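Q: sequence first, predicted coordinates after that:
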Amino acid sequence: MSEQFFERHQALLEQAMAAAALRGYWSPFAESPSPRHYGETANDDGRAAFEALRGKPFPLDLPGAEGSVGGEASPYGFELGITYPRVPAAKLVAASSKALEKWRRAGPRAWVGVSMEILSRLNKLSFEIAYAVQHTTGQGFMMAFQAGGPHAQDRGFEAVTYAWQEMSRIPGISVWEKPQGKNDPIRMEKHFTVVPRGVALVIGCSTFPTWNGYPGLFASLATGNTVIVKPHPGAILPLAITVKVAREVLAEAGFDPNVVLLAAHASGDDTAQQLALDPAVKIVDFTGSSANGNWLEDNARQALVYTEKAGVNQVIIDSASDLKGVARNLAFSLALYSGQMCTAPQNIYVPRDGIQTPEGRVSFDEVAGALAAALEKTTADAARAVELTGAIQNEGVVERIEKARALGLPVLADSKPLVHPQFENARVRTPLLLSAQAGNPAIGQEWFGPIAFVVATDSTEHSIQLARDSVIRHGALSLSAYTTDDAVAERIQDAAEVSGVSLSLNLTGAVFVNQTAAFSDFHGTGANPAANAALSDSAFVANRFRVVQTRKHV
């Protein structure tokens, strides 16, 4: 059956390989929730499926379960009431190791075929997953559908594509023949076997459980590793649905479903540490805080550790041909999912003597005022704004807003609560925009959430220097810049390349610095402290397998 899965999706895989080479626009899954793509009843069916899961045990049978765990609460103001089987870390690793025995021998076509079939079935459940993502992360529904569904599946398929490319470079068998002059040549037959590293661990985050989780999950699975998926305790459901589908496909293909396992646990326990330090765990994928990511890099020494951590994302404004367009684009970027994105901008550098526009010189205060006005306009209509801002994932972000307000910096746009028309208890806040001077220690740290600073600098060169040094020191996943001067653009690009951060220039339309597209944009570079890997490139997958050869005289 796994061979049939490969053949079923082979044409799509070939398209994906071509897309990865060209880096243009391509997606295997439709991002529009239109009935034309998913069926007339898909939304209603997905909502009903989500509601049917609430208030009861999640339908997942795992070996060695000892009781259950739950406690997820929607940021929109209600408890999910779902419980999941709790399996001790040692039993998860034992079951995963046993499942590896047959899975390892199946080979690349089986691994990739099963992975593509899982992704195909997840796509059909995109609405159910969307509601699960919305009510665990707080994303607005459209973002939850796109980022939690098709875009996450795109990233998973991208990882599978790179895995297949790298593994398919290895021939299964070759004949080596070395001439010996007048004597018969030396001939050897050589067999090359792709072998997985072993047990892989995916540590999920609370804000983008599928989008950030699928690359590592499918990169490991498609290279023959078994995978233990450990969700964040606040966002278990989206990954539980994923694991359930994966286990169903594995069983149909004739494999032990324990090739993929769920490690649900209570908040504050040491399940992640136990799993990460187990000698059998050979790969760890992590998204989350720098403290936890650094701990994994320092301590999980038996494993390959791929991390995406915190960073300080920045914007340089040198000059603008359309200041209103700049302000609208940045306001949208700041408000999108209330800044709870690893790519969301935080520090906006503006020379204190202002910037050049077609209308003449515009002062720092005028630029800051334009940004504040655009932000206020973006969030003025609560009914519309909440679809953009979503809800705050956890109370710690709200506390961070208060901590930032207490810095005593001039407030350009204050954070305020919004009433959600559908969920009256939703935890919704608009962004807080503050004015700061370069050198203020507050701008040298990440303020995760709807918090940003317009920073007065000595000059554009000073802004570039600040941005470059901050990326090198603190890391960043995005850098955005606005300039009408080609020479300045070149200097900014050089600074981005030196510091190792992805750069977006002059975004004023419908593309925002927060967003990256699979098969075209590399998410992260692995070249600064915010991440040690990129989603997805060859380096992200190639070391998840090794090649063992057997040779003999013929």
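A: Great, that's in hand. Numbering: from 1, shown residues only.

Q: could you use CA atoms for every contact and neighbour count after this?
A: Fine.

Q: regarding the spatially most central residue of the chain, what is its secondary structure?
A: Note on the chain: the residue nearest the mean C-alpha position is residue 212, at 2.7 Å, using CA atoms, centre = their mean. Reducing the assignment at residue 212 to three states with DSSP: H, G, I helix; E, B strand; the rest coil gives helix.

Q: counting neighbours, which bits of the longest helix along the chain end up buried?
A: When the chain is parsed with DSSP state H, its longest helix is helix 2-22. Buried residues in helix 2-22, counted by 16 or more other CA atoms under 10 Å: 2, 3, 5, 6, 9, 10, 13, 16, 17, 19, 20.

Q: what count of nearby residues applies to residue 485?
A: Residue 485: 11 surrounding residues under other CA atoms under 10 Å.

Q: please name the nearest non-neighbouring residue to it.
A: In space, and not counting its chain neighbours, residue 485 is closest to residue 319: 7.7 Å by CA to CA, 6 or more residues apart in numbering.

Q: this is the comparison structure:
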Amino acid sequence: MSTDFFKAHQDVLEQAVAAAATRGYWSPFSESPSPRVYGETANDEGRAAFEGYKGKDFPLALDGAQGSVDGEVSPYGFELGIRYPRLSVPALIEQSQRALESWRAAGPQAWVGVSLEILKRVNQRSFEMAYAVQHTTGQGFMMAFQAGGPHAQDRGLEAVAYAWQEMARIPGLVSWEKPQGKHDPIKMQKRFTVVPRGISLLIGCSTFPTWNGYPGMFASLATGNTLIVKPHPSVILPLAITVKIAREVLAEAGFDPNVVLLAAHLAGDDTAQQLALDPAVKLIDFTGSSANGNWLEQNARQAQVYTEKAGVNQVIIDSVDDFKSVARNLAFSFALYSGQMCTAPQNIYVPREGIKTADGHMSFDDVAAGLAQAVEKLVSDPARAVEITGAIQNTGVVQRIGEARALGLSVLCDSQAIEHPQFQGARIATPLLLKADAADAVIMREWFGPIVFVVATDSTDDSIKLARDTVVEHGALTLAAYTIDDAVAREVEKAAERAGVSLSLNLTGGVFVNQTAAFSDFHGTGANPAANAALSDTAYVANRFRVVQTRWHA
């Protein structure tokens, strides 16, 4: 490499490894869009870059491209019209295999150094990425900037740190000597070489393409695998920008840029299936529906498959000090990005006899009404509400709201379509809250979107049992509980551990159950059906490489 990227970023890498060990707060990428951090012109330049892509060929040169792919429509009501080069599956596989030869030989320091440089350059273009994420996923601008930018970059760096830590455990050349009593010892030299698995396939999602995509992308790249990035057909731009930056860094470092390739394709074709089943693909990262995730796990048998799928996230309310603070916190969680988060709460369990509060007893109906009122207050100002709710990514979510409304359950708070003050055609929907019973079968499935069930249970013990059994059977990425009883808190924690789901207790301030922080919170556990891996831990990276040894007599 003309530039030693590993040496240039070694200090940040060491800090990242230390942060992952201590699990405290740390980030090298500022989540503040302040001009003091990113520069006075960064926002204008990012917006201009995004506008410059619209209606044109995306500036990405791929050898052997056969035509182009387009079709992205902003959830805020306009077509992007961006055209991306399209490669056939055989061409993608052939080019990726060819690029693997020199990339494989470069070794861990080169792999990690290039990965860190890519992350640095992606961070420098966080405003451009924010507009790309906003107008493909429907996230509000601030969420698009933070979750699509610095927070996603944190998750990518976290994966690189874990990868480096695991590879660094493997020595290079060692001398081995076995005593033989009165005879001369047996002496050998042994060389241990870290080798990649092969081609890695990233199957992007439509809601958090970078946040969910970067962990697998950088875990594979940092362990020496080549990468084929297959974005969701309706959300291509954020990952296309990332691929373009990655290819520029690879070329500067003297590598074949085809180490990273973009597999843009039309909705409804079988590109994902063809790639996933190709014998050369050895790693697959997927975020999306349980049906597609299960298919990959069952059919892509030649590959190590990492999946994050659907689940039923739940909240147990037993007792509270300040119900209004609880209601405000939960209302924000219900409304944030219109519930289009894999961590968003859906089922809220409340004993049918009510709960204890610092101000006295609250009936079930009072609790349900209080949650509904908190949501209504939160979304009462449309200009403020749209920054929280963002826009609905696809029409299927809107249809699902209608399906839930038609269940015949009592409506506590109806979903409203509100106008966006900037984007007249934006698809906006506020949360729908429904009153349900623990016996209602409809609560035993994921209702992805701004749909919440306030569920009457026989007791807190029944709420805990229901939550535990639901996680075991259907999966979940989050569980939350509110209680002022230490014994109840211990029982909930025990249930969470047995079911294999992350637990949040008594959140009332500026932290919400939907959110997790890189280097501190594990996203998912891999211990229930909602995901077979955690972002990020040792298991997430260690199986992406192998160790091959050579030994000889000294």
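A: Done, it's in. Please read these numbers as outputs of a predicted model, since none were measured by experiment.

Q: re earlier: can you list the helices and strands that the longest helix of the first structure packs against?
A: In terms of contacts (3 or more CA pairs under 8 Å, 6 or more residues apart in numbering; DSSP states H and E), helix 2-22 of the first structure is packed against helix 108-124, helix 150-168.

Q: now the angle from it to helix 150-168?
A: 100 degrees (axes from the mean of the first three to the mean of the last three CA atoms, to 10 degrees).

Q: sorry, back to before: for the helices and strands packed on helix 2-22 of the first structure, which one sits closest to residue 472 of the first structure?
A: With CA to CA as the measure, helix 150-168 is the member of these nearest residue 472 of the first structure (26.6 Å).

Q: off-centre distance for the closest one?
A: Remark: helix 150-168 of the first structure is offset 14 Å from the chain centroid, using CA atoms, centre = their mean, to the nearest Å.

Q: in that helix, what counts as buried?
A: Buried residues in helix 150-168 of the first structure (16+ other CA under 10 Å): 150-167.

Q: number of nearby residues for residue 492 of the first structure?
A: 27.

Q: also the one 4 residues further on?
A: For residue 496 of the first structure, the number of neighbouring residues by other CA under 10 Å comes to 22.

Q: check residue 553 of the second structure too.
A: By the criterion of other CA under 10 Å, residue 553 of the second structure has 10 neighbours.

Q: right, and residue 53 of the first structure touches residue 82 too?
A: Yes. Contact criterion CA atoms under 8 Å: residue 53 of the first structure and residue 82 qualify, at 6.9 Å.

Q: helix, strand or coil for the spatially closest residue to residue 410 of the second structure that is not a sequence neighbour?
A: In space, and not counting its chain neighbours, residue 410 of the second structure is closest to residue 435: 5.2 Å by CA to CA, 6+ apart. Secondary structure for residue 435 of the second structure, judged by three-state DSSP, is strand.

Q: and what of residue 136 of the first structure?
A: Classified using three-state DSSP, residue 136 of the first structure is helix.

Q: show me what it aligns to in the second structure.
A: By TM-score structural alignment, residue 136 of the first structure lines up with residue 136 in the second structure.

Q: what sits against that match?
A: In this structure, residue 136 of the second structure makes contact with 72, 73, 74, 75, 206, 234, 235, 236, 237, 393, judged by CA atoms under 8 Å, 6 or more residues apart in numbering.

Q: returning to what we had before: so who does the residue nearest to residue 410 of the second structure touch?
A: 368, 409, 410, 411, 412, 453, 454, 455, 456.
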